[in-house]
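>>> Sequence and predicted model, in that order:
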Amino acid sequence: MMLTPPTPEEYASFYSDYIQRATERGDVIAALPIQINELNAALGDLSDEQARFRTGPAEWSIKEIVSHLIDVERVFSYRLLCISRNDQTSLPGFEQDDYVRESGADELPLVDLLIEFEFLRRGNILAVSHMSEEALNRIGTASGAAISAKALVYMLVGHVEHHMASMNEKYLPNLR
C-alpha cells in the first residue's frame, strides 16, 4: 500500500510540520518500521544516566521525550482507529506537558521505553496494513479540528521525525 500525502483540508495547520516531515520520507508505510530501528540506533547505546540528560532545566530529558513519543503514538493511533471505523465522536486533545510530568519516565529503564515504543508501533503497522483506502480517507474531528485517518498515519511518522531531529541536533551531540 502506498499513501499519498493528505491535503491541507485533512488536518489542522498546527500539524503541518509533522505532515511535511513525513512527506519528505517518501513512503510513510515503509517509514513506520524503519523509525523503530532509527530510534534504537540513536538511543539504544545510551546509559540510563545519559538518557536523563536535558538541554535545560525546563526541557524534557531524553527518557521523557521517548515517553512522549509513546504517549503520542497511543493518542494518534486511538484517533486513527476511531476515524477509520467511521466513529464521528469528537475526540479530545491532551496536554503533553502534563502527560510527561506524570509519566515518571526518568525512573524507567530506557530499554523498556524503547521496547514499549516498538510494540506500539508494530501494532500500528499491522492496524494500518488492514485498513482499506476508504477507511484511511475518512475524516473525523480531533482537538476541535477536522482530520483524516490518512493524515494521522503521516502524523505518526512526522511526530517521530520532529523529535529525532531535535535529539540529533540538541541532545545527542552533548553525549558523544
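Thanks, I have it. Residues are numbered from 1 along each chain as shown.

>>> drop to CA atoms for contacts and neighbour counts, all remaining ones
Noted.

>>> Buried by neighbour count: which residues of the lengthiest helix in the chain qualify?
Longest helix in the chain by number of residues, with DSSP state H as the criterion: helix 62-84. Neighbour-count burial for helix 62-84 flags 62-77, 79-84 (criterion: 16 or more other Cα atoms under 10 Å).

>>> and it, how far from the chain's centre?
Here helix 62-84 is found 5 Å from its chain centre; the criterion is Cα atoms, centre = their mean, to the nearest Å.

>>> now for the following helix or strand past it, which elements pack on it?
Going down the chain from helix 62-84, the next helix or strand is helix 96-103, by DSSP states H and E. If you count contacts as 3 or more Cα pairs under 8 Å, 6 or more residues apart in numbering; DSSP states H and E, helix 96-103 packs onto helix 62-84.

>>> and for the helix it packs on, what are the contacting residues?
51-54, 88, 91, 96, 99-100, 103, 105-106, 110, 113-114, 116-117, 120-121, 124, 131, 135-140, 142, 148-149, 152-153, 155-156, 159-160, 163, 167, 171 (Cα atoms under 8 Å, 6 or more residues apart in numbering).

>>> report the angle between the axes of that helix and helix 96-103?
With axes from the mean of the first three to the mean of the last three Cα atoms, to 10 degrees defining the directions, helix 62-84 sits at 120 degrees from helix 96-103.

>>> What's the separation between I115 and G44?
10 Å (Cα to Cα, to the nearest Å).

>>> this is the other structure I want to compare:
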Amino acid sequence: MKRSDIKELPDYFDNYINLNEDTELTEAFDKSLKQIDDVDLEQLKRIGFKVYAEGKWTINEIIQHLTDWERIWCYRTMLGARQEGSVPSGHDHIAMADNSNANDLTIEQLLAELRAVRVATKAMFDAFNHEVLSVNCRFKDTQMSVFAMGYNIIGHQLHHFNVIKERYVPLAD
C-alpha cells in the first residue's frame, strides 16, 4: 500500500502525512533512515547551538524532539494496533524539550538514538499485516489508521529536517 491509499487524513497531521512521497510504507521508512544517515555532521557542528530566532530550539533539541515524539507515537500506534481500548492524551512537547538534556549530548549521540528508534519503528510497522494497518488509532481528539500513523511519524521527521535545511543550514556559514 502507498500513501495515496490512506482513506481519511486527520486534520493537522495531514501536513506531515502529505510530506511523504506516494511510496510503499516500508520504502518510506527506508528513505527516512537514509535521510538520517546522510546528515552532514560537520555542517551541524558548525551550526552548533545557534538558532534562527529567539526561543527556537537548537539542532540538538530538534533531534531529541524527533526521538521523543516518535517513541510517543509508537506507543499510541501499538495501543491502536492491539486494540487495547484506552485513548492516550496529548503530550506537552515544549515541556519535554525544556526538560531534555539534548544540549549536553553530541549530535552523533542524538542521531544514533534517533536512528535506533527509527529502526525499531520500521520493524514494528513491518510486522503489521493489512488487517492491523487498517485499524483506527484514537488519541486525544484525533483518530487515524495504523497505516497513516506510519506516514505521520516519517512526515514529522521530514518536516523538521526541512526546517533545519531552510532555517538552520544558513547559520553554518
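Received the coordinates, thanks. This structure is a prediction, so every number in the text was calculated from the model and none was measured.

>>> Show me where the second structure has its strands.
Taking DSSP state E, the strands of the second structure run over residues 136-139, 142-145.

>>> For P6 of the first structure, which residues are in contact?
I19, S148, K150, A151.

>>> against the first structure, where does stretch 110-127 of the second structure fall?
Mapped onto the first structure using TM-score structural alignment, stretch 110-127 of the second structure spans residues 113-130.

>>> Give me the contact list for that stretch.
Contacts for stretch 113-130 of the first structure (Cα under 8 Å, 6+ apart): 1, 29, 32-33, 36, 39-40, 44, 63, 66-67, 69-70, 73-74, 77, 153.

>>> thinking again about what came up before, mind putting the contacts of P6 of the first structure into TSV with distance to P5 of the first structure and neighbour count?
Shown next, in TSV, are these (distance: Cα to Cα, whole Å; neighbours: other Cα atoms under 10 Å):
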residue	distance to P5 of the first structure	neighbour count
I19	8	25
S148	11	24
K150	8	26
A151	7	28
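
>>> Can you lay out those residues as TSV showing distance to R176 of the first structure?
Shown next, in TSV, are those (distance: Cα to Cα, whole Å):
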residue	distance to R176 of the first structure
I19	30
S148	40
K150	37
A151	35
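
>>> Now go through those residues and say which are in helices.
Residues of the contacts of P6 of the first structure located in helices (DSSP H): I19, K150, A151.

>>> Save these as TSV, and put in distance to L175 of the first structure too.
TSV is the format used below for those (distance: Cα to Cα, whole Å):
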residue	distance to L175 of the first structure
I19	30
K150	36
A151	34
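
>>> Please pick the buried ones from the contacts of helix 62-84 of the first structure.
If we count by 16+ other Cα under 10 Å, the contacts of helix 62-84 of the first structure have these buried: 51-54, 91, 100, 103, 105-106, 110, 113-114, 117, 121, 124, 131, 135-140, 142, 148-149, 152-153, 155-156, 159-160, 163, 167, 171.

>>> Neighbours of H130 of the first structure, how many?
10 (other Cα atoms under 10 Å).

>>> What does V87 of the second structure correspond to in the first structure?
Looks like V87 of the second structure aligns to S90 there (TM-score structural alignment).

>>> how close does that match get to P8 of the first structure?
19 Å.

>>> Out of those two, name the residue with the larger neighbour count.
Taking other Cα under 10 Å, S90 of the first structure and P8 do not tie; S90 has more neighbours (16 against 13).

>>> Report the contact partners of that one.
Taking Cα under 8 Å, 6+ apart as the criterion, S90 of the first structure is in contact with G140, T141, A142, S143, G144.

>>> any chance of the residues you listed in JSON lines, plus distance to R25 of the first structure?
Below are the contacts of S90 of the first structure laid out as JSON lines (distance: Cα to Cα, whole Å):
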{"residue": "G140", "distance to R25 of the first structure": "25"}
{"residue": "T141", "distance to R25 of the first structure": "26"}
{"residue": "A142", "distance to R25 of the first structure": "25"}
{"residue": "S143", "distance to R25 of the first structure": "26"}
{"residue": "G144", "distance to R25 of the first structure": "28"}
